[in-house]
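Asker: starting from these lines, generate the structure:
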Amino acid sequence: MRIPFVKMHGLGNDFVILDRRSQEPLPLEPGRVRAIANRHQGIGCDQLIVLEDAPDGSQADFRMRIFNSDGGEVEACGNAARAVARLHGEPCTVDTSGGVIGLEPASSGAAVDMGAPRFGWDEIPLDHPMDTQRMPVGWEELEAPDAVNVGNPHVIFFVDDAEAVDLGRIGPVIEQDPLFPERINVNVASIEGGEIRLRVWERGAGLTKACGTGACATAVAALRRKLVPSPVTVHLPGGALEIAWEQGGTIRMTGPATESFRGTFEWDDFA
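Answerer: Below you'll find the predicted structure:
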């Protein structure tokens, strides 16, 4: 069975997108996802994105499923949402495991309504109750983070120099700490001239050039601490995103998305 795909990226965070709307669902076992995502023997990507018909009872136009390169399914991906907006080509609402989001394509990217952030300890979730702003926990030099759920869970550390943190080493330690029963995305951010410089260790994907939900969560945490104004520019290794949020409202993320190429593959080649 030949399966068509589109390869896209948002600021270097790359995706293989399978459009299965109005078609039979595909069996997406973790091993098959890992094989497709493999950069040496597969197509290669940070995330595999599968578009399907909206589930019964949903008011969304269609469904987006997100699989990290380790094979695990996750709730949200802001960069992928912008890519899907460009691929779809017109405003729409999309059902995700993290909630319904709104997409609005633009000439070089898209604006995405990511919904309202959640701050409750059980909404992150954490293993036990605590205030999720300036949490009384730390790992080596990383201390007093904020936790924000923006469809998927993030912990944010504000530091003097985000580039100086050995995130490739400490990121997986924090990701898998028992405090986070569903694991966690780890963000280190520094404030520079009213803007944010950010690096992210993504749960199940590792270090990536950009993380849209990480940018959203970090901007919200910085705005709650009154460190920056809204909208704020968030600089990631792959480029910049603009994030707007007001207390009690939803998050609006604006940024680029690019199609790299299209192709097909034999489904059984990645069994």
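
Asker: C-alpha from now on. contacts and neighbour counts both.
Answerer: Will do.

Asker: separation between residue 107 and residue 215?
Answerer: 21 Å (Cα to Cα, to the nearest Å).

Asker: what of residue 23?
Answerer: 33 Å.

Asker: which of the two has more neighbours?
Answerer: residue 215 (31 against 9; other Cα atoms under 10 Å).

Asker: is it true that the more buried one touches residue 201?
Answerer: No. Applying Cα atoms under 8 Å as the test, residue 215 and residue 201 come out as separate, 11.9 Å apart.

Asker: excluding sequence neighbours, find me the nearest residue to the residue positioned nearest the centre of the chain.
Answerer: Centroid check for the chain by Cα atoms, centre = their mean gives residue 77 as the closest residue, at 3.1 Å. Counting by Cα to Cα, 6 or more residues apart in numbering, residue 77 lies nearest to residue 213, which is 6.0 Å off, once chain neighbours are set aside.

Asker: that neighbour - how many residues pack around it?
Answerer: Count around residue 213 with other Cα under 10 Å applied: 28.

Asker: in the chain, which helix is the longest?
Answerer: helix 212-224 (DSSP state H).

Asker: which other helices and strands does it contact?
Answerer: With contacts defined as 3 or more Cα pairs under 8 Å, 6 or more residues apart in numbering; DSSP states H and E, the packing partners of helix 212-224 are helix 78-88, strand 146-149, strand 153-158, strand 185-192, strand 195-202, strand 232-236, strand 239-244, strand 251-256.

Asker: please repeat the previous calculation with a cut-off of 6 Å.
Answerer: Applying 3 or more Cα pairs under 6 Å, 6 or more residues apart in numbering; DSSP states H and E, one finds that helix 212-224 contacts helix 78-88.

Asker: list the buried residues for the helix it packs on?
Answerer: 78-87 (16 or more other Cα atoms under 10 Å).

Asker: tell me the contacts of the closest residue to residue 175 other than its chain neighbours?
Answerer: Excluding its sequence neighbours, the residue lying closest to residue 175 (Cα to Cα, 6+ apart) is residue 184, at 4.7 Å. Residues in contact with residue 184, defined by Cα atoms under 6 Å, 6 or more residues apart in numbering, are 153-154, 175, 203.

Asker: run this one through as well so I can compare:
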Amino acid sequence: MQIPFRKMHGLGNDFVVVDGRPWPLGLSPARIAALADRHRGIGCDQFITLEPLAADAPGEAPAEADVFMRIHNPDGSEAGACGNATRCVASLLMAETGRDHVTVRTVSGDLPCERLPDGTVRANMGHPRFGWDEVPLAEAMDTAHLPLALGAVSDPAACSMGNPHATFFVEDLDRLDWRALGPQLERHPLFPDRANIGFAQVLAPDHLRVAIWERGAGPTLACGSGACATLVNAHRRGLATRRARVELPGGALELEWRLDGSVLMAGPVATAFTGQVELDHFAA
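Answerer: Presented below is the predicted three-dimensional model:
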């Protein structure tokens, strides 16, 4: 079966987006991993499928949202949140509907999005969660200060932005070999579901810099939920204000942790190319 796809990115954090609303695509984790392979497939940081909204109960209409977005890591595992993918999908829905406000549903909840006057897309990523069992962690502890150290990093803060994040604060990101630390920390026993690992440098209270080792994906040019977790954890530590510019290797996002608890994330999106792929050429 041949299906169309769209290759999109937010600050270089790239996605293959396929539309499963007309009919089920039946993509297995193995096939998704094959399609996501950068050498033998299309290649992406996350593989995104758009799906129809399910009714809450028999005979009921779906709740207010425009699409269900399912997120897979390049190893085929499913992810709960992806901020840059949310903004990319929102931009597609805005073009499709002619509206400047849409809502993207994920397994972690509904994410309202809007187009700003400068053309960027802003997503409301919802409320961070701080309970040790909400991140989740392997045992009860203060999520603002985890008893975790490896090499030159220690004492991270953790939260969930629909997926687990731990943020280490460092003096000089350029001097840190975070790519060597990331895979070990992602799979640390403290994180039963693995975790996204952020390494953040505070340049000013409203200016942060971060590199993120993404769970199931490794180093990426940008991670939207990781940028949100960075701001949230920095503010919890008294290191940052509630509004800040967060620089990632691929560019900058504008973030705000509002007093109502929700985190807003704004930045550019782009379509790199479109095409069609023959599924039978990839592992079932």
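
Asker: to which residue of structure 2 is the residue nearest to residue 175 of structure 1 aligned?
Answerer: Alignment note (TM-score structural alignment): residue 184 of structure 1 maps to residue 195 of structure 2.

Asker: what about its match, distance to residue 161 of structure 2?
Answerer: Taken as Cα to Cα, the span from residue 195 of structure 2 to residue 161 of structure 2 is 11 Å.

Asker: swap in residue 181 of structure 2?
Answerer: For residue 181 of structure 2 relative to residue 161 of structure 2 (Cα to Cα), the value is 22 Å.

Asker: all helices for the stretch 51-200 of structure 1, in order.
Answerer: In the stretch 51-200 of structure 1, the segments counted as helices under DSSP state H, counting those that start in this stretch are 78-88, 167-175.

Asker: would you format the ones you listed as CSV with distance to residue 60 of structure 1 included?
Answerer: Output for the helices of the stretch 51-200 of structure 1, formatted as CSV (distance: least, Cα to Cα, whole Å):
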stretch, distance to residue 60 of structure 1
helix 78-88, 14
helix 167-175, 31
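
Asker: for residue 38 of structure 1, find the nearest of these.
Answerer: Among the helices of the stretch 51-200 of structure 1, the nearest to residue 38 of structure 1 by Cα to Cα is helix 78-88 (18.0 Å).

Asker: where in structure 2 does the closest one fall?
Answerer: Against structure 2, helix 78-88 of structure 1 falls on residues 83-93 (TM-score structural alignment).

Asker: mean deviation, the matching stretch versus structure 1?
Answerer: Its aligned residues in structure 1 lie a mean 0.8 Å from stretch 83-93 of structure 2 after superposition (mean Cα distance after the TM-score superposition for structure 1).

Asker: show me the contact partners of that stretch.
Answerer: 10, 121, 224-225, 269.

Asker: would you map the strands across the stretch 1-150 of structure 1?
Answerer: 2-10, 13-19, 47-52, 62-68, 73-74, 92-96, 99-105, 109-115, 138-139, 142-143, 146-149 (DSSP state E, counting those that start in this stretch).

Asker: buried deepest among these, which one?
Answerer: strand 146-149 (a mean of 27; mean count of other Cα atoms under 10 Å).

Asker: once aligned, what mean separation remains between that strand and structure 2?
Answerer: Mean deviation of strand 146-149 of structure 1 relative to structure 2 after superposition (mean Cα distance after the TM-score superposition for structure 1): 0.5 Å.

Asker: tell me which strands and helices that strand is in contact with?
Answerer: strand 153-158.

Asker: what range in structure 2 does the strand it packs on sit on?
Answerer: Taking TM-score structural alignment, strand 153-158 of structure 1 hits residues 164-169 over in structure 2.

Asker: next one: stretch 249-265 of structure 1
Answerer: Using TM-score structural alignment, stretch 249-265 of structure 1 pairs with 261-277 in structure 2.

Asker: residue contacts, residue 230 of structure 1?
Answerer: Residue 230 of structure 1 neighbours (Cα under 6 Å, 6+ apart): residue 244.

Asker: map it onto structure 2.
Answerer: With TM-score structural alignment as the criterion, residue 230 of structure 1 matches residue 242.

Asker: report the contact partners of residue 279 of structure 2.
Answerer: So residue 279 of structure 2 contacts 1-2 (Cα under 6 Å, 6+ apart).

Asker: for residue 95 of structure 1, same thing?
Answerer: Residue 95 of structure 1 touches 60, 63, counting by Cα under 6 Å, 6+ apart.

Asker: kindly recompute the last result at 7 Å.
Answerer: By Cα atoms under 7 Å, 6 or more residues apart in numbering, residue 95 of structure 1 lies in contact with 54, 60, 62-64, 101.

Asker: equivalent analysis for residue 15 of structure 2, please.
Answerer: Residue 15 of structure 2 neighbours (Cα under 7 Å, 6+ apart): 7-9, 44-48, 85.

Asker: I'd like those residues as a markdown table, with distance to residue 150 of structure 2 appended.
Answerer: Formatted as a markdown table, those follow (distance: Cα to Cα, whole Å):
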| residue | distance to residue 150 of structure 2 |
| --- | --- |
| 7 | 36 |
| 8 | 35 |
| 9 | 32 |
| 44 | 29 |
| 45 | 26 |
| 46 | 27 |
| 47 | 31 |
| 48 | 33 |
| 85 | 31 |
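
Asker: if we can go back for a sec, with structure 2 overlaid, how far apart is the longest helix of structure 1 on average?
Answerer: Helix 212-224 of structure 1 sits 0.6 Å off on average (mean Cα distance after the TM-score superposition for structure 1).

Asker: between the buried residues of helix 78-88 of structure 1, which is nearest residue 262 of structure 1?
Answerer: Using Cα to Cα, the buried residues of helix 78-88 of structure 1 come closest to residue 262 of structure 1 at residue 87, 11.7 Å.

Asker: so who does residue 37 of structure 1 touch?
Answerer: Going by Cα under 7 Å, 6+ apart, residue 37 of structure 1 touches 43-46, 48, 69.

Asker: shared with structure 2, which of those residues?
Answerer: Among these, the ones still in contact in structure 2 (both residues aligned by TM-score structural alignment, their matches' Cα atoms under 7 Å) are 43-45, 48, 69.
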